[in-house]
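Asker: Mind looking at a prediction? Sequence and model below.
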Amino acid sequence: MNKKIVLFTALLAMFQYGKSQIFDPNSIYDGLNAYNGNFENSGTARYIGMGESMGALGGDISAVETNPAGLGIFRNSVANLTLGVLSNKNKATMKNSYSNTDTNFNFSNAGFVMAFGDESDRLKLNLGVNYSYQRLDNDVVFPYNENYVYTINNQEFDFNSYEQSVDGYKSKLKFSIATNFDDVIYFGLGLDWHYISMDRMDSYSDRLLSDNNLGYFYRQGTPYSQDANGFGLSVGVIGKVFPELRLGAAYHSPIWWSDIDTGYNYFTAEVSKDNVLNWDIYYGYYDKYKVTAPGKLVLSAAYASDIVNDDNSLAFNFDFINYFNKDYEFKGSPDYRLNNTFVDNYMHDSQEYRAGIEYRFKELKVRAGYAYMSSPVKDNTITGFNYETGTDSMVKNYMAGEKNKFSFGLGYDIGQFFADFAYQFIKTDYYTSFSGAYYNNKEIRNFGPGSEGPLSPIFDSVTFGKIKNTQNNFVLTLGMRF
């Protein structure tokens, strides 16, 4: 077979795929899970134990992540440090299933509050600094599927495995300022500096049926590494309707991620003047782009009996959060801007509902919480082959699924010191997909005369895989009031 014909066929397939491609699934996944600004596993044990529901209750350094006005409720200066152990389990299914679990330990949160003013002052001022850290590690592996068989140059292959792997972390440093007027109304402002460092790998392997030879491939443009800085701000207010009832509202601006540095691998092919097909794999290819992650609106209500003067007290908080997901915007080369088509056509606003309760008996505190988040992606999205149904279909919860979070916690005061513990369980079901071009940079595979080279399988159609993700988060906070 003439090498020019082979090359023309491969490039034509890639061109046809490019014409139909309207987004990069990896970039969309990163936008929804890394660049969204949410720190689901980070926060004080009190905050997590109450289901991250403290928008009107305040009085906790992590509560400023929901409403910065909550900083104004502090009556004493506080310093605390939070340690966490997170277990992340994925069960990936595409006819057959495979489960894997990653566990990591980290210092997930640290905070400091300076409370100014005497109890008799009508106007008080508080300053706060809060640091949040969250691992992004997530490894999804789809196992062997004997029913997935395809033909390249009259040779049959079947599906051996497919893996999506993310390794890295994100962090946020938040500076907050809040005022307290007569313990009736509270105003707050927060400034956020974000940072992300992560690596992503998207790989595929197949098996040649004639001799069981395995071939390993990377998706075009992967592996890649990213480093990014972002900025956002938030404003909020809390008011007492009567002494036990508080209402709050906060607005969080979009997060402006600028100059996302990306290094990735890419392969090309060309025919030389002497009719030789040359494959070249470029390492360390460099690019930059920008992302604007959506803002959100938070409405809160809280009931809180007097936790200062009573030995027994009860506090309850409810938060409603609306995420403006249509505000996602990718800026950079045309390849990145294609993702805006996905945002325009397939995303919508999502909502989160959080509820938390705390009961205090002298020095002992008991907490519980629940939160639900709807998917930011419309139910009916792209069409692809679904091995659950065995047909081409659209799927619900594509790229990002509904989240359910359950939590409980305990706290105990020892003079000016305190210790809090929380356990959080998070469950998410969603679909991922693979398609497009994959290259081989480890070996030469021969598909027939004149076709030697790191050939790239071209998957014109989308294939869905289902993922059940469960997380177990154990959190311990140690702090001091002064």
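Answerer: Arrived safely.

Asker: only C-alpha atoms for contact and neighbour calcs from this point on.
Answerer: Will do.

Asker: Let me know the helix or strand that Ala10 is in.
Answerer: Counting by DSSP states H and E, the element that carries Ala10 is helix 3-20.

Asker: Against which helices or strands is the helix or strand following that helix packed?
Answerer: Later in the chain than helix 3-20, the nearest helix or strand by DSSP H and E is helix 25-33. Counting contacts by 3 or more C-alpha pairs under 8 Å, 6 or more residues apart in numbering; DSSP states H and E, helix 25-33 is packed against no other helix or strand.

Asker: Just give me how far the very next helix or strand once past helix 25-33 sits from the chain centre.
Answerer: Next helix or strand after helix 25-33 toward the C-terminus (DSSP H and E): helix 45-49. Its chain's C-alpha centre and that of helix 45-49 lie 20 Å apart, by C-alpha atoms, centre = their mean, to the nearest Å.

Asker: ok, now stretch 392-407?
Answerer: A distance of 13 Å separates the centroid of the chain from that of stretch 392-407, by C-alpha atoms, centre = their mean.

Asker: isn't there a strand covering Gly70?
Answerer: No: read with DSSP: H, G, I helix; E, B strand; the rest coil, Gly70 is helix and lies in no strand.

Asker: which non-adjacent residue is nearest it?
Answerer: Gly58 (3.8 Å; C-alpha to C-alpha, 6 or more residues apart in numbering).

Asker: Over to Ala13?
Answerer: Ile458 (6.8 Å).

Asker: coming back round to it: and the helix holding Ala10, what's buried?
Answerer: For helix 3-20, a neighbour-count test (16 or more other C-alpha atoms under 10 Å) marks Lys3, Lys4, Val6, Leu7, Ala10, Leu11, Ala13, Met14, Tyr17 as buried.

Asker: Could you pick out the longest strand of this structure?
Answerer: Taking DSSP state E as the criterion, the chain has its longest strand at strand 155-181.

Asker: C-terminal to it, what's the next element?
Answerer: strand 185-208.

Asker: Quick one: list the elements packing against that following strand.
Answerer: strand 155-181, strand 213-219, strand 224-242.

Asker: Any buried residues in stretch 397-417, and which?
Answerer: 397-412.

Asker: For it, measure first residue to last.
Answerer: 44 Å (C-alpha to C-alpha, to the nearest Å).

Asker: one step back: the helix holding Ala10 packs against which elements?
Answerer: Judged by 3+ C-alpha pairs under 8 Å, 6+ apart, the packing partners of helix 3-20 are strand 255-271, strand 277-293, strand 417-439, strand 458-481.

Asker: so where do the strands sit in the stretch 251-400 of the chain?
Answerer: Read by DSSP state E, counting those that start in this stretch, the stretch 251-400 of the chain holds these strands, from start to end of the chain: 255-271, 277-293, 296-304, 312-323, 329-331, 350-361, 364-373, 383-386, 391-394.

Asker: Pull out the buried positions in the second one.
Answerer: So the one you mean is strand 277-293. Result for strand 277-293 [16+ other C-alpha under 10 Å]: buried residues Leu277, Trp279, Lys288, Tyr289, Lys290, Val291, Thr292, Ala293.

Asker: The structure to be compared is supplied as follows:
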Amino acid sequence: MKSKYIFFAVSLFAALSANAQETYENAKLAGEDLNGTARYVGMGGAMEALGADISTIGSNPAGIGLFRHSNVSLSAGLLMQSDGKEFSNGKKTNLSFDQIGGVYTTRTGQKSFLNFGFNYHKSKNFDYILNAAGSLNGSSQNKQSYIKGMLGDQKVGGFNVDKNKDGQNIGYVDAKSSDVAYTWSQIDYLYWNKLIPGSTGIYNYERATGYTLDRAHTGYIGNYDFAVSGNINDRVYLGLTFGMKDIHYKGYSEYRENFNNGGAVVRDERKVTGSGFDITAGVIVRPVAESPFRIGAYVKSPTWYDLTTSNVTGLVYAQGTTSKNAYVSNSYNFKMWTPWKFGLSLGHTIGNYLALGATYEYENYADINSRVNDGGYYDYYYNEYYESSSPDNVMNAHTKEALKGVSTLKLGVEYKPVSNVALRLGYNYVSPKYVSDAQKDPGLASLGTSYASTTDYTNWGAINRFTLGVGYQVKKFNIDLAYQYSAQNGSFAPFSNIRDISVPSGTTSVKESNIATSADVKNNRSQLLLTLGYRF
């Protein structure tokens, strides 16, 4: 068997010089895990009003103003997946370096401090293995590409297939245009050049009986936060954080469909790297001087990301004893802006033995902004090039239909049976970010569609997190241990549904449907986290 490597046509690169990303791919990068110090995790993250923990630097930086001594801390642990089977380089148990940071305190008055903090923490850990399978009853991934080609026009979600100068099938805007359609994706390219044109040259598609998908996600988003925070007469605490982020994501998948005579496998490797920055401002107030009760509020700006994504995607098509291999690869830069985040928190302490915290956050993921890089200018004075961008309005409209606002509730309690031992308990509820009946739209005239190399998507449900923790202090040293269990269910689909769509057939039209059978999937994970700290 001889493999033939095929790469995207030069004409496609020329037509698609600007870039954007797709709704479901963007959603993978948005949001945060519950992570930080073991004390913060053990209390469910409900410390935005209690403060005095370095992990509040990224949510409510006013909490840094409650430190009375300088300190440093270091956290690491294990992340364990409780379901699924190991695949490729993905492992169900992974070591993780999660946090390192410190606070430097300076006294500015009898009851006032000005504190400076730095903290690195892993805000998102991508280590996860997804396995899904289901029946198809005659529908297939390649039929989706076939229907788009039969539609023949970008205006109705399809493309017009014609040969380019190299003899490759390319999807154009319509029968009169020489411009490549934005609805023409990388996966369409593979199918229309290897599977859909049969040996007789007649366009057709293969019907599938069932599918399986295995995908290993790896990587992380690292946060580097720099904060300044102070207090006024131990009653009002103010804080400001400038944060930088770096993304390292990799996903490798194998999607298989079984045909009546043979089958097809799509192997896809996707990488996303890049950086971003954001700003967070917060306040904590003690409304009654004689009471330790506190109210906290904070706002986090969008994270302005500048990212690069690349993929290598291969199709192995076997019919009888004949196998055909084709590969396509691509790389491009894009921008993404996450939504604003708002938070309100309450905190109260009773003596030196009990602390109670509650936090509510809201973030509207429907406002994720996919950006098209559309030019820039060169600053000769500073010898720098600045790239400009504009919204991908088509994809952003789809994002508003597929995603929604998310509410996060954090609850936590810490109890000290003796002065140097702390017991902690916490709970998180994160509402779903996906609309329940949303799906990936392969017919969007968007650059996010053009660079798509997979068709599957998952509508994940709510997240429930349960945490436990214990802390022990010896003189100026502290050691904290936390356990977190996170549970989430989702609905996986190998491709979007097409129901009773009219496509041309000779002088008439016929109704075509392509219905994907969804599969129930889970993302249940456990984390064991250890923090070592020292107070100066």
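Answerer: Alright, I've got the coordinates. Computed from a prediction, not measured in an experiment: that's the story for all the values here.

Asker: a markdown table please, covering the strands of the stretch 251-400 of the first structure and showing distance to Tyr204 of the first structure.
Answerer: Converted to a markdown table, the strands of the stretch 251-400 of the first structure look like this (distance: least, C-alpha to C-alpha, whole Å):
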| stretch | distance to Tyr204 of the first structure |
| --- | --- |
| strand 255-271 | 15 |
| strand 277-293 | 17 |
| strand 296-304 | 37 |
| strand 312-323 | 34 |
| strand 329-331 | 27 |
| strand 350-361 | 32 |
| strand 364-373 | 32 |
| strand 383-386 | 17 |
| strand 391-394 | 21 |
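
Asker: So for Thr93 of the first structure, which of those strands sits nearest?
Answerer: Nearest to Thr93 of the first structure among the strands of the stretch 251-400 of the first structure is strand 383-386 (10.4 Å), distances taken as C-alpha to C-alpha.

Asker: The residue nearest to Gly70 of the first structure -> the second structure?
Answerer: Correspondence of Gly58 of the first structure to the second structure, assessed by TM-score structural alignment: Gly51.

Asker: if I read this right, its match contacts Ala62, doesn't it?
Answerer: Yes: using C-alpha atoms under 8 Å, Gly51 of the second structure is in contact with Ala62, at 7.4 Å.

Asker: corresponding residue for Trp35 of the first structure in the second structure?
Answerer: Rather than Trp, residue 35 of the first structure is Tyr. Match for Tyr35 of the first structure (TM-score structural alignment): Ala30.

Asker: what separates the closest residue to its match other than its chain neighbours from Ser431 of the second structure, distance-wise?
Answerer: Nearest-residue entry for Ala30 of the second structure: Thr338, 6.6 Å, with adjacent residues in sequence omitted and distances by C-alpha to C-alpha, 6+ apart. Distance, Thr338 of the second structure to Ser431 of the second structure, by C-alpha to C-alpha: 17 Å.

Asker: Aligned to Lys400 of the second structure, what sits in the first structure?
Answerer: Here Lys400 of the second structure is matched to Asp344 in the first structure, going by TM-score structural alignment.

Asker: For that match, give me its contacts.
Answerer: For Asp344 of the first structure, the contact set (C-alpha atoms under 8 Å, 6 or more residues apart in numbering) comprises Lys326.

Asker: what residue of the first structure takes the place of the residue nearest to Ala30 of the second structure?
Answerer: Thr338 of the second structure maps onto Ala293 in the first structure, by TM-score structural alignment.

Asker: can you pull the contacts of that match?
Answerer: Per C-alpha under 8 Å, 6+ apart, neighbours of Ala293 of the first structure: Gly31, Tyr35, Asn36, Gly37, Pro254, Ile255, Trp256, Trp257, Asn325, Asp327, Tyr328, Glu329.

Asker: Asn26 of the first structure and Asp460 of the first structure: what is the separation?
Answerer: 17 Å.

Asker: Ignore what I typed, I meant Asn345 of the first structure.
Answerer: 21 Å.

Asker: These two: which is more packed in?
Answerer: Asp460 (17 against 12; other C-alpha atoms under 10 Å).

Asker: right, and the more buried one touches Ser435 too?
Answerer: Yes: the criterion here is C-alpha under 8 Å, and Asp460 of the first structure meets it with Ser435 at 6.3 Å.

Asker: For the residue nearest to Ala30 of the second structure, give its distance to Leu12 of the second structure.
Answerer: Distance from Thr338 of the second structure to Leu12 of the second structure, counting by C-alpha to C-alpha: 29 Å.

Asker: quick one on the thing from earlier: count the neighbours of the residue nearest to Ala13 of the first structure for me.
Answerer: Neighbours around Ile458 of the first structure, by other C-alpha under 10 Å: 17.

Asker: Ok, Asp437 of the second structure next?
Answerer: Asp437 of the second structure, neighbours per other C-alpha under 10 Å, totals 9.

Asker: try Gly84 of the first structure
Answerer: Gly84 of the first structure has 25 neighbours, counted by other C-alpha under 10 Å.

Asker: for the one 3 residues further on, same thing?
Answerer: Other residues within reach of Ser87 of the first structure, judged by other C-alpha under 10 Å, total 16.

Asker: could you list every residue that touches the nearest residue to it once chain neighbours are set aside?
Answerer: Take Ser87 of the first structure and drop its neighbours on the chain: the residue closest to it by C-alpha to C-alpha, 6+ apart is Thr103, 4.3 Å away. Thr103 of the first structure makes contact with Val85, Leu86, Ser87, Asn88, according to C-alpha under 8 Å, 6+ apart.

Asker: Between strand 155-181 and the host helix or strand of Thr103 of the first structure, find me the angle.
Answerer: Using DSSP H and E, Thr103 of the first structure maps to strand 96-116. Counting by axes from the mean of the first three to the mean of the last three C-alpha atoms, to 10 degrees, strand 96-116 of the first structure lies at 20 degrees to strand 155-181.

Asker: What residues of strand 96-116 of the first structure count as buried?
Answerer: In strand 96-116 of the first structure, counting by 16+ other C-alpha under 10 Å, buried: Ser97, Ser99, Phe107, Ser108, Asn109, Ala110, Gly111, Phe112, Val113, Met114, Ala115, Phe116.
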